[in-house]
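[1] below is the structure, and that's it, no one-letter string:
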């Protein structure tokens, strides 16, 4: 079983590459953006035909939510066109495409958790470009899994946990948005989920293709998430003292792009289809020293 990974240096791509290096049954080709720019269709076709993977995992994405409002063409190139090229060549060679998407395809106005069949209505360019990528994958590749996730963090790349630890080390007080809610999701758990799906594909021809949600429990606000991070960081000696936190509204913290107020994703479909449970994000924060640097 051959697996091609795009976006090797991203949060999920790095975890995938490391974890799959211990899986003897898979032959893995993991490529960085420099090695495979997914917006270059000719290069995508060249790499895929040469390696002839059974599974392609697209971990490449444009994730700068605010910058996307200004870099529209670049965001769509990476989030829509790249997945479209991967989907088309996957269909041509009979490969399965596993594609990572986001909670930002929703507007966040629903009161309950979002399920896969809920209407999409992204608020900004990032979400719109990711939704366009989803639609392209579904249109051009019959054998596809779209995995929507939220609030991704991990030891690699830039994320909320690493930012809080960096700021918390030098600030005695800071304000955090308290009216946006979601499920933090550990990048390593996303990687594990994709690997479990790949193993099922390896063993079973009857795969329930389509859209799935994967995120963490318990769900909470950014304010509550930050509070937990600082509680743990203080207890683990990562910071000398816990900063004083103030809770502010979204309106009090204006950003270029609008964020969904509700990013809570229901993961039952993934659990029922692949026996994959929600991300245990608290367990992933038992050693916060890994997130420093």
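    That came in fine, so what should we check first? None of the values given here were measured: they were computed from a predicted structure.

[2] rest of the way, CA atoms for contacts and neighbours
    Noted.

[3] and residue 252, how many neighbours does it have?
    11 (other C-alpha atoms under 10 Å).

[4] I misspoke; the intended subject was residue 286.
    Residue 286, neighbours per other C-alpha under 10 Å, totals 12.

[5] check contacts around it.
    residue 232 (C-alpha atoms under 8 Å, 6 or more residues apart in numbering).

[6] quick one, helices of the stretch 101-250 of the chain?
    Ranges of helices within the stretch 101-250 of the chain are 125-140, 160-168, 187-203, 222-235, based on DSSP state H, counting those that start in this stretch.

[7] show me what counts as buried in the shortest one.
    Counting neighbours by 16 or more other C-alpha atoms under 10 Å, one finds that the buried residues in helix 160-168 are 160, 161, 162, 164, 165, 168.

[8] what does it contact?
    So helix 160-168 is contacted by 151, 153-155, 226, 229-230, 233, 239, 242-243, 291-292 (C-alpha under 8 Å, 6+ apart).

[9] the structure to be compared is supplied as follows:
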């Protein structure tokens, strides 16, 4: 199987290189190889690669910058238009597409975890661009899998866990939002989930494959504040010196931490459909985050 992988240097793309390597010939690219905002360059890349499968973790993820005109245009090009282009080219080649989306397609007002059939209602430009990208891909080819995930964390790249460790070494106390809820999901888990799907796709033969939209996050839930406390507590328990303890991480409301883009209060995604369809159990977020923190904390 020939696999075209975008975003190879992102948190998820980095892990996907590992997970997909045993499953075929992986052509991994990043923005220096192909600017996904350049539609003609993207089409040329796909036609030159002739993949059997396109895996697209690449995205414009600067949530707040997407609210200004320049950022919004780039978010639209990369997140909304490019997935449709990939779907069109994949359909021409008879290839499949695995694409990743986000909890930000929802407004967060629901009291329970979101299921795949819940109506989308993004709060900002980033969420709208990701929602539009889902729709563009779905319209362009039936051979698609869209995986919505949330609160991605990896040993590679920048993320909330690394920021908390840095601030806990610099400050005497931290104030972290406590009224937004979700499941920190490791990039390694997302990559392993993807590899599981690819293996099932390879074994399908003449049987129909259950293409479609699925939610895939780690199990359990937490707030950003308790997430920060877990990260700091883990570091202290494993012998790393910090100025802040979990007791010195204080909860605040979202209104006390204003941002250009509004965040969903409820980022919880119901993964029942994914687990029942593909037979893959998703571990608790603390398990995956613990593995990530081991890697982060032993890096000089």
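    Right, received. Where do you want to start? Worth saying up front: this structure is predicted, and the values here are computed from it rather than measured.

[10] can you select the buried ones from the contacts of helix 160-168 of the first structure in ChimeraX?
    The ChimeraX command for the buried members of the contacts of helix 160-168 of the first structure (criterion: 16+ other C-alpha under 10 Å) is given here:
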select :151,153,154,155,226,229,230,233,239,242,243,291
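
[11] find the nearest non-adjacent residue to residue 59 of the first structure, please.
    residue 7 (5.0 Å; C-alpha to C-alpha, 6 or more residues apart in numbering).

[12] OK, contacts around the one you found?
    Residue 7 of the first structure touches 13, 30, 31, 32, 33, 58, 59, 60, 61, counting by C-alpha under 8 Å, 6+ apart.

[13] residue 226 of the second structure now?
    residue 178.

[14] mean shift between whichever strand or helix holds residue 19 of the second structure and the first structure?
    Following DSSP states H and E, one finds residue 19 of the second structure within helix 11-20. For helix 11-20 of the second structure, the mean deviation from the first structure after alignment is 1.0 Å (mean C-alpha distance after the TM-score superposition for the first structure).

[15] relative to helix 187-203, how tilted is that helix?
    Compare the direction of helix 11-20 of the second structure with that of helix 187-203 by axes from the mean of the first three to the mean of the last three C-alpha atoms, to 10 degrees and you get 50 degrees.

[16] what range does the next helix or strand after helix 11-20 of the second structure cover in the first structure?
    Downstream of helix 11-20 of the second structure, the first helix or strand assigned by DSSP H and E is strand 25-28. The alignment of strand 25-28 of the second structure onto the first structure (TM-score structural alignment) covers residues 27-30.

[17] identify the residues contacting the matching stretch?
    By C-alpha under 8 Å, 6+ apart, stretch 27-30 of the first structure touches 1-8, 13, 17, 20-21, 51.

[18] could you pick out the buried ones from these?
    Here, 16+ other C-alpha under 10 Å leaves 2, 3, 4, 5, 6, 7, 8, 13, 17, 20 buried among these.

[19] ok, those residues vs residue 114 of the first structure, which is closest?
    residue 13 (25.4 Å; C-alpha to C-alpha).

[20] wait, what's in contact with residue 3 of the first structure?
    Per C-alpha under 8 Å, 6+ apart, neighbours of residue 3 of the first structure: 26, 27, 28, 29, 53, 54, 55, 56, 57.

[21] using CSV, lay out these together with distance to residue 44 of the first structure.
    Formatted as CSV, those follow (distance: C-alpha to C-alpha, whole Å):
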residue, distance to residue 44 of the first structure
26, 21
27, 18
28, 16
29, 13
53, 12
54, 15
55, 14
56, 11
57, 13
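
[22] could you report the neighbour count for the counterpart of residue 45 of the first structure in the second structure?
    Mapped onto the second structure by TM-score structural alignment, residue 45 of the first structure lines up with residue 43. If you count neighbours by other C-alpha under 10 Å, residue 43 of the second structure ends up with 19.

[23] quick one: residue 43 of the second structure from residue 90 of the second structure, how far?
    Noted for residue 43 of the second structure: a distance of 10 Å to residue 90 of the second structure, by C-alpha to C-alpha, to the nearest Å.

[24] just residue 289 of the second structure next, same as before
    Applying C-alpha to C-alpha to residue 289 of the second structure and residue 90 of the second structure gives a distance of 34 Å.

[25] hang on, the earlier thing: just say which of the helices of the stretch 101-250 of the first structure is most tucked in.
    helix 125-140 (a mean of 23; mean count of other C-alpha atoms under 10 Å).

[26] how far apart are that helix and its match in the second structure?
    Mean deviation for helix 125-140 of the first structure: 0.4 Å (mean C-alpha distance after the TM-score superposition for the first structure).

[27] what sits up against that helix?
    62-66, 68-69, 72, 75-76, 79-84, 86-88, 91, 97, 99, 101-102, 104-106, 120-122, 144, 146, 210, 257.

[28] I only care about the residues you listed that end up buried; give me the ChimeraX line for that.
    Of the contacts of helix 125-140 of the first structure, the buried ones can be selected in ChimeraX as follows, counting by 16+ other C-alpha under 10 Å:
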select :62,65,66,68,69,75,76,79,80,81,82,83,84,86,87,88,91,97,99,101,102,104,105,106,120,122,144,146,257
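
[29] before we move on, the earlier item: how about the contacts of residue 7 of the first structure in TSV, adding distance to residue 176 of the first structure?
    Listed next are those as TSV, based on distance: C-alpha to C-alpha, whole Å:
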residue	distance to residue 176 of the first structure
13	29
30	36
31	36
32	34
33	33
58	32
59	29
60	29
61	26
